[in-house]
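Participant: Generate coordinates for the sequence data below:
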Amino acid sequence: MAKVQEFFNEQKDQSEVKAKIVSKYFDAWCNVMLGNRRQYGRINKLAYIDLFAGPGRYDDGSKSTPIMVLENAIKNKELSELLVAMFNDKDEDNIKSLRNAIDELEGFSKLKNKPIILCSEIDKDAEEMFVSANMCPTFSFVDPFGYKDLSAKFITAIIKDWGCDCVFFFNYGRINAGISNPMVAKHMDALFGSKRAERMRDFVREKSSGEREVYILEELAGALKELGARYVLPFRFKKQDGSRTSHALVFVTKNIRGYEIMKDIMARESSTLDQGVPSFTYSPADAATPLLFSLARPLEALGDDLVRKFAGRTLTMKEVYDSHHVDTPYLPKNYKSALVELEAAGRIQADPPAKSRKAGTFADKTLVTFPKLAS
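Facilitator: Okay, the predicted model is just below:
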């Protein structure tokens, strides 16, 4: 219980970033869903599910995600009539505090559907319920480590239906320690799949902490994609001294538009940029000392990869971006910058050429010809 309470007491910078990412995506997701409803008229309910809801407000008085989500709904008349919110936490004190915080919300009566508030532990029965349920468009925020037997199957079950996306809290520090711990082998098998987890145990034994971190997040993404998640996007949080990752928010969706929206949100919350490329990491140490941040020069790496991948082809800038950006940290502006540099170096040809465009620009429709690689 102490560790759970630490999570909610830490608000200040890191938890504030988490809440902002989730609430900003909820707001953008609602706008997309409501726009779809106005155009096609087939949506009569939207849902928000938070299975690790917490106390409503942190010790410093700042708002947690459930309060921010409900405030968004109260401000939007259309959303206030459609939203069904479900908040769960296994801690009775958190639930009591959450109820009080919700009751004190200004304009709470504008919500047509009062939030469903539960105090329970999510287990295999709940997983099977989500597997079999036909869900309305739903955005979910869950904690996969804090609940008994929660698995990758659970995460993919809650995004299986149209309009369903999920963000979950991934406690990297505990997972890293748990991979090789036989006491929690069953949990690791549930999260990653038994064959994958066994392979991971063999791999991590002799790897450095940095190698383990990248590997574990890649394997998590692989496990989710095998079960039907098309797009997986992690945002890492480092310890106060910047030494290593403590946990991550992981976004999972089947929709490329949702992926692009969340990618933009996470990019803006990144504590550092390298050549305009976001780190998709919040690190208090990096934010305090930006001159010490990575000198990896990622735009050069992007340019080199584009030249290899698209050798001998002619595409628009937008086609290059669409074909390449998934599972990378790069944004549209990064592709444009990389292509401008490649053109200046004579490594590609563009139509219209640089002399016919405004300096430093590269429009979505600009054609790019990549030369064939020398054999």
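
Participant: only C-alpha atoms for contact and neighbour calcs from this point on.
Facilitator: Will do.

Participant: Which stretches in the stretch 1-150 of the chain count as strands?
Facilitator: 46-50, 83-88, 116-118, 138-142 (DSSP state E, counting those that start in this stretch).

Participant: Which residues outside the shortest one are in contact with it?
Facilitator: I take that to be strand 116-118. Residues outside strand 116-118 that contact it (CA atoms under 8 Å, 6 or more residues apart in numbering) are 84, 85, 86, 87, 88, 89, 95, 99.

Participant: And the first one, how far from residue 116?
Facilitator: The spacing between residue 84 and residue 116, counted by CA to CA, to the nearest Å, is 8 Å.

Participant: Have a look at the two and say which one is more surrounded.
Facilitator: A side-by-side neighbour count of residue 84 and residue 116, using other CA atoms under 10 Å, places residue 84 first with 20 against 11.

Participant: ok, that one touching residue 46?
Facilitator: Yes: taking contacts as CA atoms under 8 Å, residue 84 lies within contact range of residue 46: 6.1 Å.

Participant: How is the most centrally placed residue in the chain assigned, secondary-structure-wise?
Facilitator: Computing the C-alpha centroid of the chain and ranking residues by CA atoms, centre = their mean puts residue 251 first, at 2.9 Å. When classified by DSSP: H, G, I helix; E, B strand; the rest coil, residue 251 comes out as strand.

Participant: compare with the first, here's sequence two:
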Amino acid sequence: MPPRTTCWDLEPHTSAKHLILRRYLQAWLPIMTRWNGRVLYIDGFAGPGIYRTGEEGSPIIALKEAIHHTAQIRSQVVFLFIEADPARLEVLKQQIATLQVPSNFKVQCLLGRFDEHLTQVLDFVKEQKRNLAPTFAFVDPFGFSHTPFSLIKRLMQNDKCEVLITFMYEAINRFLSHPDQPANYDSLFGCQDWREASSVEDPQARKKFVHDLYLRQLQVSAAVTYVRSFEMIDPGNRTEYFLFFGTKSYDAVKKMKEAMWKADESGRFQFADTTDMNQSLLFGTTPDFNDLKSRIVSKFRGSQVTVDDVERFVVIETPYRETHFKQQVLKLMESATPPELRIITRTGQNRRGTFPSGTVIEVL
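Facilitator: Now for the predicted structure:
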């Protein structure tokens, strides 16, 4: 349930989400501003920018990451902070006023709903026959209202757009059978297929159905090239929410995975990569290299493939990172007795235990 006060206590699961956001922006900002003269950051449910006991909210986190970034950002960065509550928006403005915002940063605090303001932005871009600037949209509602799938789809039709969506599964599941919600759910999912979920009695099967439907809508209906999902698990081992990350950039997937693995190094939170609910993985402080090896062998046994193909498989089809498989898996497979992989051609200096780009291996 949304808080009724202007400021409220920071929940642990929100703190975890903010840590992921911070980590990702540290990577996203220098990359996007290096190659683009103007970029756009949207916080669709900005809030007051501060919690009751002084912790920073997501708008202030984003601004500070840009202001203090070691890359010394020179491109124009436009921040759109959207908030429906007038009192919260006023507090946010007060928080922003305490910062020394560079002249190449443009900050707009907009009163109103996320869907209404983003529609106006996209309509304006269309009317002007322009392209939307490279955009990162943080869509972080308390529940599931005013986040129509049609708008997410429309946003992602633009090049160089990325979204990080909080999908409030606990609230969505609670109201699946409520007679007042069908229109809201039709809008949220962009289809009526969700209605089948109410007849799924097993809780885990229902969760998988709902999760997979939204994932499929992003992949198929919105044609998002790469979609990853991450589950936030509360201390009672219940699903608080899913984070869905959508992008057209392979490198962005790598940076988001880096953010997720680094965020979990603290051990304070439980995340799971749930892109494939049949092979979900609970993040830990150390990757499960035996599991990764099993996945690689299952995919490539008997095949000759490049190391680059293995990397793409690891990044796109597993929860692991591109830094997790060469020294920790392939090197041990090469030196095993008997060997578990064979080098067909090795680029570079042909040193045993190294796997430069272009190297061809056979998984035995």
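
Participant: care to give me the TM-score?
Facilitator: Once superposed, chain against chain, the TM-score is 0.80 (TM-score structural alignment, normalised by the length of structure 2); 339 aligned residues with a CA RMSD of 3.3 Å.

Participant: Now which of the contacts of strand 116-118 of structure 1 would you call buried?
Facilitator: 84, 85, 86, 87, 88, 89, 95, 99 (16 or more other CA atoms under 10 Å).

Participant: Now the equivalent of the last one over in structure 2: closest residue in space, sequence neighbours ignored.
Facilitator: Which is residue 99 of structure 1. Counting by TM-score structural alignment, residue 99 of structure 1 corresponds to residue 93 in structure 2. Closest residue to residue 93 of structure 2 apart from its sequence neighbours, by CA to CA, 6 or more residues apart in numbering: residue 109 at 7.2 Å.

Participant: how close does the equivalent of the one you found over in structure 1 get to residue 287 of structure 1?
Facilitator: Matched to structure 1 by TM-score structural alignment, residue 109 of structure 2 sits across from residue 117. In this view, residue 117 of structure 1 and residue 287 of structure 1 are 37 Å apart by CA to CA.

Participant: Could you do residue 281 of structure 1 as well?
Facilitator: According to CA to CA, residue 281 of structure 1 and residue 287 of structure 1 sit 10 Å apart.

Participant: Between the two, which contacts overlap?
Facilitator: The contact lists of residue 281 of structure 1 and residue 287 share 271, 272, where a contact means CA under 8 Å, 6+ apart.

Participant: who's more crowded, the two?
Facilitator: Using other CA under 10 Å, the more surrounded residue of residue 281 of structure 1 and residue 287 is residue 281, with 22 against 16.

Participant: Grab the nearest non-local neighbour of the more buried one.
Facilitator: Distance criterion CA to CA, 6+ apart; nearest residue to residue 281 of structure 1, sequence neighbours excluded, is residue 236 at 4.5 Å.

Participant: Give me the secondary structure label for the one you found.
Facilitator: Assignment for residue 236 of structure 1 (three-state DSSP): strand.

Participant: Tell me the residue in structure 2 aligned with it.
Facilitator: By TM-score structural alignment, residue 236 of structure 1 lines up with residue 231.

Participant: show me what contacts that match?
Facilitator: Counting by CA under 8 Å, 6+ apart, residue 231 of structure 2 has contacts 239, 240, 241, 242, 243, 271, 272, 273, 274.

Participant: So the alignment partner in structure 2 of residue 176 of structure 1: helix, strand or coil?
Facilitator: Taking TM-score structural alignment for the superposition, residue 176 of structure 1 sits opposite residue 173 in structure 2. Three-state assignment for residue 173 of structure 2 (three-state DSSP): helix.

Participant: need the helices for the stretch 101-250 of structure 1, in chain order.
Facilitator: Counting by DSSP state H, counting those that start in this stretch, the segments of the stretch 101-250 of structure 1 that form helices are 124-132, 152-157, 172-178, 185-192, 194-204, 209-226.
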